[in-house]
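A.B. asks: pasted the sequence and its predicted model underneath.
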Amino acid sequence: MKPTDFATYLTEFLSIYLPGQKNASRNTIASYRDTFKLLIRYCQEQRDIPVEKLKMSMLTNGLITDFLEWIEKSRKCSIATRNQRLAAIHSFYRYAQYEEPSGILHFQKVIAIPIKKTSKPSVPHLTPEAMKLLLSQPGKMTSKGRRDLTLLSVLYDSGCRVQELADLKVRDVVLNNPAVLILTGKGNKVRRVPLMKNTMTLLEHYIQENSLDKPWKSDYPLFINKQHNKLTKEGIAYIISQYVSLARKISTIVPEKVMPHMFRHSKSMHLLQAGVNLIYIRDFLGHEDIKTTEIYAKCDSELKRKAIENAYPDLVDSNLPDWNKDAALLVWLSNLK
C-alpha cells in the first residue's frame, strides 16, 4: 500500500526536519510526536478514520478545532496543554506548506487557528526558609542521603531544568576555580552556570565517594538509580516528594506538592529578590527572550512595592488627627440618624 501524504510529511517532519534543520531537542520532538499520536487516536476513535487512510486533505481546520476541544473536554487537559498541542500542529503545517505549495490555502487555515487565551498563574516557588527546610531533610549518614542532598542542592543552586539535571555527565562538573556546571538546554544550547561554594563541596565529596573522578568515567551519568542507569525526570520527582513529606511534618511552609521545576522558579525568585539584574538571570536560566524572565518580576509584589517606594517621594501623610478630641464632631455623629 502506498503511504499517504500525511504519513510521508509526518515522518520527514519528525525524523529529518525537527532534528536536522530546527535542531530541536529530544524532549521537543517527543512532545510533538505525542501530539500526533493523540491526533491519530482521535481520528480513529472519534472520526472512524484508520491511520493508513489518513490524508492531509482530511485534516481540515474544523477537524483540528474539534480535536482540540476533545483534548480539553474529554481528556480533561488544561488550556496550556491544548495550546501546546496546537503549537506542534502549527509547526507541522508551516513545514507542510513549503513542501506542498499547492495546498497552502488549506494549510494556512489550520495555521490561523488561534491559541486559546488563559489566565496566567503566578509562578509557584518556595520561600528561602521553605527551601532551606527541604534541603535539610536528606540524611547525611547514608550514601543515598548524600546523593539526594547533592542532587537537590545542584537542582536549586544551578536553576537547571529537571531534564538538564538528568542529562548531566561527570565531565559537565568543573570544580576548578571558579566552579561551574555545563548544562545542555533546549535546542541543545550549552550554558555554563556558576556553583556556590557549598554545592561545589557537596559535588566534590559525591564524586570522590562514588569513584567518579577516574578519567574513563567522565561520560558516566552524574546521578544514577539502583539499576545504575541515569535518573529519569520521574525518578527525580519521586525523590523530591519523599523529602517534601518529611519537611511538612516539621512545618507547612513547604507546599504539599513540590514539582522539580519549582526549584528553578525558586532560585530565580530568590536571585531577583536579592537584587540580581534580570539580564543576568535570563542568561543564568538559559532563556532566549528577556520577556520569559520578566514573569518573575511581575509575580513578586513585594519587589514592586519597594520599587515604587524608591521611585516616588512619600506624598501621602499617614498622620491622622485624633477625632476623639473634636467634641462638636462627636456630638454631631451621635445625633446623626
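C.D. replies: Alright, I've got the coordinates. Numbering: from 1, shown residues only.

A.B. asks: all contacts plus neighbour counts: C-alpha atoms, from now on.
C.D. replies: Will do.

A.B. asks: what about Val258, neighbour count?
C.D. replies: Using other C-alpha atoms under 10 Å, Val258 is surrounded by 18 other residues.

A.B. asks: same thing with the one 10 residues further on?
C.D. replies: Other residues within reach of Ser268, judged by other C-alpha under 10 Å, total 26.

A.B. asks: check the gap between it and Val254 for me.
C.D. replies: 17 Å (C-alpha to C-alpha, to the nearest Å).

A.B. asks: tell me the contacts of the residue nearest to the spatial centre of the chain?
C.D. replies: The structure's the chain has its C-alpha centroid closest to His261; by C-alpha atoms, centre = their mean the separation is 5.3 Å. By C-alpha atoms under 8 Å, 6 or more residues apart in numbering, His261 lies in contact with 161-162.

A.B. asks: Leu183 falls within a strand, correct?
C.D. replies: Yes. Leu183: assigned to a strand according to DSSP: H, G, I helix; E, B strand; the rest coil.

A.B. asks: and the strands in this protein?
C.D. replies: For the chain, strands defined by DSSP state E occupy the ranges 173-174, 180-184, 190-194.

A.B. asks: okay, pairing it with this:
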Amino acid sequence: MSTWVSYQKQFQHYLKLERSLSKNSLLAYQQDVSKLSNYMEKQFPTISPLEVKLTHLRGFVNGLADLEISEYTQARIISGIKAFYRFLMYEDLIQEDPAQLLESPKLGRKLPDTLSYEEITQILESVQLGEAEGHRNRAMLEMLYSSGLRVSELLDLKLGNVYADIGFLRVIGKGNKERLVPVGSDALKYLKLYLDEVRVHQTIAKGHEEFVFLNRRGKKLSRVMVFLIIKKQVELAGIQKNVSPHTFRHSFATHLIEGGADLRAVQEMLGHESITTTEIYTHLDRDYLRQVLNEFHPRK
C-alpha cells in the first residue's frame, strides 16, 4: 500500500468522524486528494505526502490549468488539498503546511439564472393536477420555491419533520446540520392535497415509509427525477432558461432580498454558514445600496 493511500484513508476517517460530512462531500475530498496523489506518484514517486513542498503543489495546480479545468473546479480541488494538509498538521504529522500559501484562481461571482415571480408562477401552473404525479410535482415545486430547499433536503424530507400547524419544516442540511425553515401556506396546501389524495393510496416500499415525496414504486424520489420533472415543466411553461432545482432556491433568496428581507434572516433560512455565501444570491447593485444608505442612514 502506498503512503498516499494510507494517509488518504486516515483523512477520510477524520472527515467522517470529526467533521460529520455528507457522502457527497467526503467523495469530493477523496477525489481532490487522489488527483494530487496521482500527480505526485507519476512525477515524484519517491516523495511521500509528508515531504511535499509548495513548489510541488504549484506544479500540480499549473497542470490543472493546462488541462483547461474551469477556475471553479480548480478552486474546489485546491480547497480539498488545503484541508488534507490542515489535517496532517492537526495530527502533528508535519511541522509546516506546504499548502498554506497555495493560491486559488481568482473567481468572478457567477450568478445562476434567476426566475421572476411571473416565471415561477408559469412553471407552477404548468403542472396538470389531473395527471398521476401532478399533485406530487406541484407540491415539490411549491416547496422548493417557498422554502429555498436544496434538492437533497427536499428528497430527504420526512413526514415527521413537517410541522404544518406552525408552518415550519425541520431540514437536515449540509454536514448533517438541522435547521427550522418556514414554509408558505400555498406550499402546505398543495402538500396536503398530495398527501391526502395521492400518497395515502400508494403501496410504500419497505424503508421508505417516512419520506414525503415518493415515485410510482413507493420509493424515495431520485435527484435525476426531480431534474427531469423541472425540465418538463419549464418547457411546458415556454421559458427559455436553464432551470434546475437550485434555480428555485436562488430565486427564493433573490425575491426575499429584493423585497427587503434581512440578509442574516435569509442566511439562516438557506442554511449558509457564512454570510458571504448568501451575498452571492443578491443582485443588489451599487446604485441600490447607495439609495438604501441615503434613505435610511441618519448621517447620509
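C.D. replies: Yep, it's here. Source: prediction; values computed, not measured.

A.B. asks: tm score of chain vs chain?
C.D. replies: Overlay of the two chains. TM-score (TM-score structural alignment, normalised by the length of structure 2): 0.86; 296 aligned residues with a C-alpha RMSD of 3.0 Å.

A.B. asks: thinking again about what came up before, nearest to Asn225 of structure 1, out of the strands of structure 1?
C.D. replies: Judged by C-alpha to C-alpha, the one of the strands of structure 1 that comes nearest to Asn225 of structure 1 is strand 173-174, at 18.9 Å.

A.B. asks: give the aligned range of the closest one in structure 2.
C.D. replies: The aligned range for strand 173-174 of structure 1 in structure 2 is 162-163, by TM-score structural alignment.

A.B. asks: you'd agree Ala247 of structure 1 is up against Val254?
C.D. replies: Yes. Under the criterion of C-alpha atoms under 8 Å, Ala247 of structure 1 makes contact with Val254 at 6.8 Å.

A.B. asks: identify the contacts common to those two.
C.D. replies: Common neighbours of Ala247 of structure 1 and Val254 are listed as 133-134 (criterion: C-alpha under 8 Å, 6+ apart).

A.B. asks: ok, back up a step: any figure for the gap between the residue nearest to the centre of structure 1 and Pro101 of structure 1?
C.D. replies: For His261 of structure 1, the distance to Pro101 of structure 1 - C-alpha to C-alpha - is 41 Å.

A.B. asks: and for His205 of structure 1?
C.D. replies: 59 Å.

A.B. asks: neighbour count: the two, which is higher?
C.D. replies: His205 (14 against 10).

A.B. asks: for structure 2, what spans make up the helices?
C.D. replies: Counting by DSSP state H, one finds helices in structure 2 at the ranges 3-18, 23-43, 54-66, 71-90, 117-125, 134-147, 151-156, 185-197, 223-236, 245-258, 263-270, 275-279, 286-296.

A.B. asks: could you single out the most deeply buried of the ones you listed?
C.D. replies: Sort the helices of structure 2 by mean neighbour count, taking mean count of other C-alpha atoms under 10 Å, and helix 134-147 sits at the top with a mean of 23.

A.B. asks: how about the alignment partner in structure 1 of Met140 of structure 2: what's its closest non-neighbour residue?
C.D. replies: Using TM-score structural alignment, the equivalent of Met140 of structure 2 in structure 1 is Leu151. Among residues not flanking Leu151 of structure 1 along the chain, Phe223 sits closest, at 7.4 Å (C-alpha to C-alpha, 6 or more residues apart in numbering).

A.B. asks: map the one you found onto structure 2.
C.D. replies: In structure 2, Phe223 of structure 1 lands on Phe213 (TM-score structural alignment).

A.B. asks: again with Trp70 of structure 1
C.D. replies: Residue pairing (TM-score structural alignment): Trp70 of structure 1 is matched to Gly63 of structure 2.

A.B. asks: who's in contact with Glu99 of structure 1?
C.D. replies: Glu99 of structure 1 touches nothing, counting by C-alpha under 8 Å, 6+ apart.

A.B. asks: give the equivalent position in structure 2 for it.
C.D. replies: Checking TM-score structural alignment: Glu99 of structure 1 goes with Glu91.

A.B. asks: and for Met259 of structure 1?
C.D. replies: Structural correspondence for Met259 of structure 1 with respect to structure 2 (TM-score structural alignment): Ser244.

A.B. asks: roughly how far does that match sit from Tyr85 of structure 2?
C.D. replies: Using C-alpha to C-alpha, one obtains 35 Å as the distance from Ser244 of structure 2 to Tyr85 of structure 2.

A.B. asks: list the residues that contact Met41 of structure 1.
C.D. replies: Met isn't right for residue 41 of structure 1; it's Arg. By C-alpha under 8 Å, 6+ apart, Arg41 of structure 1 has no neighbours at all.

A.B. asks: compare the helices of structure 2 and give me the one nearest Val162 of structure 2.
C.D. replies: Of the helices of structure 2, nearest to Val162 of structure 2 by C-alpha to C-alpha is helix 185-197, at 9.2 Å.
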